[in-house]
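In: Fold the following.
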Amino acid sequence: MNTLTNGQAEQLIQLFADRYIRKDYDAFLDLFADDIIFEFPYSQEPNPRRLDGKAALKPYLENLEKVLEITSFTPPVIHVAADAPVFFAQFEASGKLLMTGQPYEQSYISVVKVQENGRIVHYQDYWNPLAAT
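Out: As a prediction, this is how the structure comes out:
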């Protein structure tokens, strides 16, 4: 896939959000290549900065659901790269921190690279770790 349309990127990020909120992790993981690289550049210890492969992503999701419940995502603002299978998505999430019951409000910017088969091969998740404390 050399380029993406705005519609393809919007559909992919919508599936991402819907499947995550429903906690349908098998369907969520189907959005990714087996060798997905999932990065969290602003992550702080003890959280990982990088996950390699679906085998690492699945237990991460299962642990995350014990700490955080996201109940909604805003519609994304999508920016598609001109000559690459890459898009940028800006969106917000709301939910709660399960250990404290405090609200969780987060702004995200994600950089997403997609393979020819439409699966995500690289996902960079830029979020504010202070919102999770």
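
In: make it CA atoms for all contacts and neighbour counts henceforth
Out: OK.

In: Next, the closest residue in space to Pro129 that isn't next to it in sequence: secondary structure please.
Out: Once flanking residues are discounted, Pro129 sits nearest to Ser43: 6.3 Å by Cα to Cα, 6 or more residues apart in numbering. Assigned with DSSP: H, G, I helix; E, B strand; the rest coil, Ser43 falls in the coil class.

In: So Ser43 sits against Ala131, correct?
Out: No - Ser43 is beyond contact range of Ala131, at 11.5 Å (criterion: Cα atoms under 8 Å).

In: In terms of neighbours, single out the busier of the two.
Out: Taking neighbours as other Cα atoms under 10 Å, Ser43 and Ala131 compare with Ser43 leading, 17 against 12.

In: Here is the second sequence; please produce its structure so I can put it next to the first one:
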Amino acid sequence: MTSRSCVISVTASNPTRVVLTRTEAVLVSSYRGASQGKSHEQEPKMTVANLDDFKALEPFFDVIKEGLKGKVDGEQFFDLLADDIVTEFVVTVPSYPRRVEGRDALAELYRPYGDTMQLESAGDLAVHYDREASVVVLEYSVQGHVVETNRPYTNRFVSVITVTDGKVTHWRDYLDSYAVMQAFNDDLPAWE
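Out: Next up, the predicted model:
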């Protein structure tokens, strides 16, 4: 398996290095704006380029937009996120980062998704909203397949999302890691 690396700049003063491989992007060092106490209004607005790169994730983006409707500002998925969003993958799979800082770093993590996985649908949405804490909890599922083998993929998620000034500023994600591993491994038995 070959790997390629690229350096993206979230701001001129805060470089981010992301190593991309065919199946994943692993965050090596991340955007430091949040740790320096800067709000998303202080940073210049960035636009995620080449949205066609994210077509494999459209069902996921759509269910998230539906769950956050009326609570965040923006048309497309990345517009919903603050520039300095902190995303934590609490339950994850080996070699996937546990924490990603910055909208552009998250976009680069998601960009190669379609090389390995194609989502066909998302649903089973349940929305729980704590108005006082500005926290939205989304429960949802996705269905798709592994690109290389066409093996089916189904997973359930719980996302705990903090909204500040109409943007997602913090996201904690929980998923069924066994379902991910099972989609890529014929030898793993079904887990009922």
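
In: TM-score them against each other, please.
Out: Scored against TM-score structural alignment, normalised by the length of structure 1, the superposed chains reach a TM-score of 0.76; 114 aligned residues with a Cα RMSD of 2.3 Å.

In: Would you mind finding the match for the residue nearest to Pro129 of structure 1 in structure 2?
Out: Alignment note (TM-score structural alignment): Ser43 of structure 1 maps to Thr92 of structure 2.

In: before we move on, what about Glu62 of structure 1?
Out: In structure 2, the residue matched to Glu62 of structure 1 (TM-score structural alignment) is Arg111.

In: And its match, how far from Thr162 of structure 2?
Out: 23 Å (Cα to Cα, to the nearest Å).

In: In terms of secondary structure, what does the longest helix along structure 1 contact?
Out: Ranked by residue count and defined by DSSP state H, the top helix of structure 1 is helix 6-21. For helix 6-21 of structure 1, the elements it packs on are helix 25-29, strand 68-73, strand 77-80, judged by 3 or more Cα pairs under 8 Å, 6 or more residues apart in numbering; DSSP states H and E.

In: what's the closest of those to Asn47 of structure 1?
Out: Nearest of the helices and strands packed on helix 6-21 of structure 1 to Asn47 of structure 1, taken as Cα to Cα: strand 68-73 at 13.3 Å.

In: just the angle between the closest one and helix 6-21, please?
Out: Counting by axes from the mean of the first three to the mean of the last three Cα atoms, to 10 degrees, strand 68-73 of structure 1 lies at 140 degrees to helix 6-21.

In: check contacts around the residue found closest to Ser95 of structure 2 once you drop the neighbours it is linked to in the chain.
Out: Among residues not flanking Ser95 of structure 2 along the chain, Val26 sits closest, at 7.1 Å (Cα to Cα, 6+ apart). Shown in contact with Val26 of structure 2 (Cα atoms under 8 Å, 6 or more residues apart in numbering): Val18, Val19, Leu20, Ser95, Tyr96, Pro97, Leu109.

In: mind listing the helices for structure 2?
Out: Under DSSP H, structure 2 gives helices at 58-67, 103-110, 113-116, 177-184.

In: most packed of those helices?
Out: Of the helices of structure 2, the one with the most neighbours on average (mean count of other Cα atoms under 10 Å) is helix 103-110, at a mean of 22.
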